[in-house]
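Asks: what shape does this take:
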Amino acid sequence: MIERSHLEILRAVNQQGSLTAAAESLHLTQSALSHSIRKLEQQLGTDIWVREGRQLRLTQSGQYLLSLANRLLPQMEHAEMLIGQFAKGQRGTLRIGMECHPCYQWLLKVVGPYLESWPGVDVDVKQKFQFGGIGALFGHDIDMLVTPDPLHRPGLVFEPVFDYEQVLVVAEDHALAGKAWAEPEDLEKETLITYPVEIERLDIYTRFLLPAHASPARHKTIETTDIMLQMVAAGRGVAALPRWLVEDYGARIPVRAVQLGEAGIPKQIFLGLRERDREVDYLNSFMKLAREVRWS
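Replies: Next comes the predicted model:
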């Protein structure tokens, strides 16, 4: 009844916007594409789409089939890619999604030794999934997610692999640079620079400022770590980053790390993967290596 080709047609029409463009992308004639859907409609006893002028509108049945296509086709394509790699004697590709701006530098410490240990496995790092990696895991766009803030969902497994401390970053001549730790009220006259992330996912807010009913004088966002630290060094604001990252940049940029509160803010980097993939040897090996590699 419902075949893969039907799902591919629906996805192509949705992506391309017209029957003509969809047919070209699938290397079919428009008549062959239309005939395939008409035959399916006859078998199912319902319309898949209806014409409204020059536009196509999916019916309720068509919308359901499109959602099915968006779930199943990526999994099938991923399986075919892996099987093709196995057939060529390759082990596969480990696709890692980043849901953490500063974690990229840490990841580089792991990838080098991993590639040496697994010559048959390629590694691809996808940063476009920053702060949206759960859907990417479920959609088989990635195989592993690097995140400091795991969102536990049925079917996913998250393992902690690296402990670190979130600290306040200030210029080396800042008044807070000499303090043992910063208090929330110390930031009330400061410009706080963060990555462009919802406040609900920023530890500097959820674990430091908001519990004390404090807020910075100004909040601005910057995407790039290097620019953020240059802004801090120039006295344009303060930021919150992992201590290991600040100490690494501190050798090149005049910034200092200050503990957030008397107890500090301990954090962990987690690696997440689909539960059914947890026994895949080269994924397990990456997790094991990630636990062993330490920042120095």
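Asks: from here on, contacts and neighbour counts on C-alpha atoms
Replies: Fine.
Asks: what's the biggest strand by length in the chain packed up against?
Replies: Longest strand in the chain, counting residues (DSSP state E): strand 156-171. Helices and strands touching strand 156-171, by 3 or more Cα pairs under 8 Å, 6 or more residues apart in numbering; DSSP states H and E, are helix 225-233, strand 238-242, helix 243-249, strand 255-260, strand 265-274, helix 281-292.
Asks: which residues are contacting the helix or strand following it?
Replies: Next in sequence after strand 156-171, counting helices and strands by DSSP states H and E, comes strand 181-182. For strand 181-182, contacts defined as Cα atoms under 8 Å, 6 or more residues apart in numbering pick out 168, 176, 258-262.
Asks: let's go with 7 Å and repeat that
Replies: 176, 258-262 (Cα atoms under 7 Å, 6 or more residues apart in numbering).
Asks: just the buried residues out of those, in PyMOL syntax.
Replies: Selection of the buried residues among the contacts of strand 181-182 in PyMOL, burial being defined by 16 or more other Cα atoms under 10 Å:
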select buried, resi 176+258+259+260+261
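Asks: buried residues in stretch 155-172, which are they?
Replies: By 16+ other Cα under 10 Å, the buried positions in stretch 155-172 come out as 156-158, 160-162, 164-172.
Asks: again but with stretch 188-203, I slipped
Replies: 190-195, 202-203.
Asks: thinking again about what came up before, distance to residue 93 added to the helices and strands packed on strand 156-171, as a markdown table?
Replies: Putting the helices and strands packed on strand 156-171 into a markdown table (distance: least, Cα to Cα, whole Å) gives the following:
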| stretch | distance to residue 93 |
| --- | --- |
| helix 225-233 | 28 |
| strand 238-242 | 29 |
| helix 243-249 | 28 |
| strand 255-260 | 37 |
| strand 265-274 | 14 |
| helix 281-292 | 10 |
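Asks: quick one: closest of those to residue 139.
Replies: strand 265-274 (10.3 Å; Cα to Cα).
Asks: check which helices and strands that closest one sits against.
Replies: Applying 3 or more Cα pairs under 7 Å, 6 or more residues apart in numbering; DSSP states H and E, one finds that strand 265-274 contacts strand 144-147, strand 156-171.
Asks: helix, strand, or coil at residue 216?
Replies: Three-state assignment for residue 216 (DSSP: H, G, I helix; E, B strand; the rest coil): coil.
Asks: that one contacts residue 190, correct?
Replies: Yes: Residue 216 lies in contact with residue 190 (Cα atoms under 7 Å); the separation is 5.5 Å.
Asks: please generate a structure for the following sequence too, so the two can be compared:
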Amino acid sequence: MLFDLTDLRLIIQIAELKSLTRAAERMHLSLAAASNRVKEMESRFGVRLLYRENKGVQLSPAGETLLAHAQQFMQQVERMKCDMQEYNNGIKGHIRIYANTTAVTEFMPEVLGDFLARNPHVNVSLEERLNQDIVRAVHEGTADIGIVAGISQAPGLEFLNFATDRLVLVTAPDHPLAGSGPTSFASTLEYEHIGLHEGSTLQHFLNRIVEEHGQQLKVRIHVRSFEAMCRMIVAKVGIGILPQSAASRYAKTMELSMVELLEPWTVRERSVVVQKMGKLPQYARELVDFICTRAPEGVSAVGVDRTSEEKY
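Replies: Now for the predicted structure:
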């Protein structure tokens, strides 16, 4: 064989740690054994896989190619182990979903509640990730289905646009910006904001916007959910930028004021992203249909393009 699973795990660890020594330690191998494994792979493939540098090691272009295949291969191995184990528990299918903050916290619980009630033999894992990480995970096969906002194409992937939302400014009713009419995002920066946790898609997006304009967002406090943001806004701790769908939902039970933002980037297209719809198991295609036909309250549903040709 050209390699075994230990070889592939070693390459993945080397790429992550940038160190053959640390990779060997994590793999519970001696440094000599790890080095020999790399040399044997280089001999078998006839290419150099590592560049040894003063600060560690760096994968060569051939090594990067091997890494991509190793990651996909190991992901498939883990998925196989997980899927086969689930048969012992009566589960006949497993769907892995990576989604942005709004999807995870606002509408996927209801969608999954309906779907899983109708599909008792299907199991689902749902994880919150940044948009770019979601697209990469679907491309690499780590996730079966991704849910993103503001991204409509990527090479080799299919996107199903299912709804349009917009970001709005949310304040307490007596805040100076509450009755000002449509305003610019820049005009909000003099006030203290309530932010989501740093790992959230929305907070990452807003941080990037202010950095691109050489400005700074005054975040008074970070919280874990849109509900917590709204409670802090009601308590006059600060103002916040939220999807209109989420703000409308919490405005039913809280004293909140929503102000339109003038920037075009506030309009956010929501899309499901997959490698190929036709290659998904039937139960996964049914879940995509559930997502696309159940646009959350407070957003405008748009037509779903079922042809979904690949975007290049």
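Asks: sorry, back to before: is it possible to export the helices and strands packed on strand 265-274 of structure 1 to a markdown table including distance to residue 246 of structure 1?
Replies: Listed next are those as a markdown table, based on distance: least, Cα to Cα, whole Å:
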| stretch | distance to residue 246 of structure 1 |
| --- | --- |
| strand 144-147 | 18 |
| strand 156-171 | 7 |
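Asks: out of the ones you listed, which gets nearest to residue 72 of structure 1?
Replies: Each of these was scored for nearness to residue 72 of structure 1 using Cα to Cα, and the closest is strand 156-171 (17.7 Å).
Asks: chain center to that closest one, what's the gap?
Replies: Counting by Cα atoms, centre = their mean, to the nearest Å, strand 156-171 of structure 1 is centred 16 Å from the centre of its parent chain.
Asks: map residue 122 of structure 2 across to structure 1 for me.
Replies: Aligned counterpart of residue 122 of structure 2 in structure 1: residue 121 (TM-score structural alignment).
Asks: its match against residue 86, yeah?
Replies: No: when contacts are counted by Cα under 7 Å, residue 121 of structure 1 is not listed as touching residue 86 (10.6 Å).
Asks: what's the separation between residue 262 of structure 2 and residue 229 of structure 2?
Replies: Noted for residue 262 of structure 2: a distance of 22 Å to residue 229 of structure 2, by Cα to Cα, to the nearest Å.
Asks: equivalent analysis for residue 2 of structure 2, please.
Replies: 53 Å.
Asks: which residues does residue 133 of structure 2 contact?
Replies: Counted by Cα under 7 Å, 6+ apart, residue 133 of structure 2 has zero contacts.
Asks: buried residues in the helix or strand hosting it, which are they?
Replies: Using DSSP H and E, the element containing residue 133 of structure 2 is helix 131-140. Neighbour-count burial for helix 131-140 of structure 2, counted by 16+ other Cα under 10 Å, picks out 131, 133-135, 137-140.
Asks: going by neighbour count, list what's buried in the longest helix belonging to structure 1.
Replies: Longest helix of structure 1, by residue count under DSSP state H: helix 60-87. By neighbour count on 16+ other Cα under 10 Å, the buried set for helix 60-87 of structure 1 is 62, 65-66, 69-70, 73, 75, 82, 85.
Asks: one more: stretch 49-58 of structure 2?
Replies: For stretch 49-58 of structure 2, a neighbour-count test (16+ other Cα under 10 Å) marks 49-50, 57-58 as buried.
Asks: with residue 8 of structure 1 as the reference, name the closest of the helices and strands packed on strand 156-171 of structure 1.
Replies: strand 265-274 (24.6 Å).
Asks: ok and the next helix or strand after the longest helix of structure 1 relative to helix 281-292, angle-wise?
Replies: With elements assigned by DSSP H and E, the helix or strand that comes after helix 60-87 of structure 1 is strand 92-98. For strand 92-98 of structure 1 against helix 281-292, the angle by axes from the mean of the first three to the mean of the last three Cα atoms, to 10 degrees is 40 degrees.
Asks: which strands or helices does strand 92-98 of structure 1 pack on?
Replies: helix 60-87, strand 121-126, strand 144-147.
Asks: off-centre distance for it?
Replies: Centroid separation for strand 92-98 of structure 1 versus its chain: 11 Å, with Cα atoms, centre = their mean.
Asks: the helix or strand that that strand is followed by versus helix 281-292: what angle between them?
Replies: The helix or strand immediately downstream of strand 92-98 of structure 1 is helix 103-117, counting by DSSP H and E. Orientation check (the same axes, to 10 degrees): helix 103-117 of structure 1 against helix 281-292 gives 120 degrees.
Asks: quick one: distance of helix 103-117 of structure 1 to the chain centre.
Replies: Counting by Cα atoms, centre = their mean, helix 103-117 of structure 1 is centred 17 Å from the centre of its parent chain.
Asks: same thing with stretch 189-208 of structure 1?
Replies: Relative to where its chain is centred, stretch 189-208 of structure 1 has its mean C-alpha point 19 Å off (Cα atoms, centre = their mean).
Asks: residues contacting that stretch, please?
Replies: Taking Cα under 7 Å, 6+ apart as the rule, stretch 189-208 of structure 1 contacts 184, 216-223, 237-240.
Asks: just stretch 266-278 of structure 2 next, same as before
Replies: Contacts of stretch 266-278 of structure 2 with the rest of the structure, by Cα under 7 Å, 6+ apart, involve 138-139, 144-150, 152, 156-167, 285.
Asks: thank you, goodbye.
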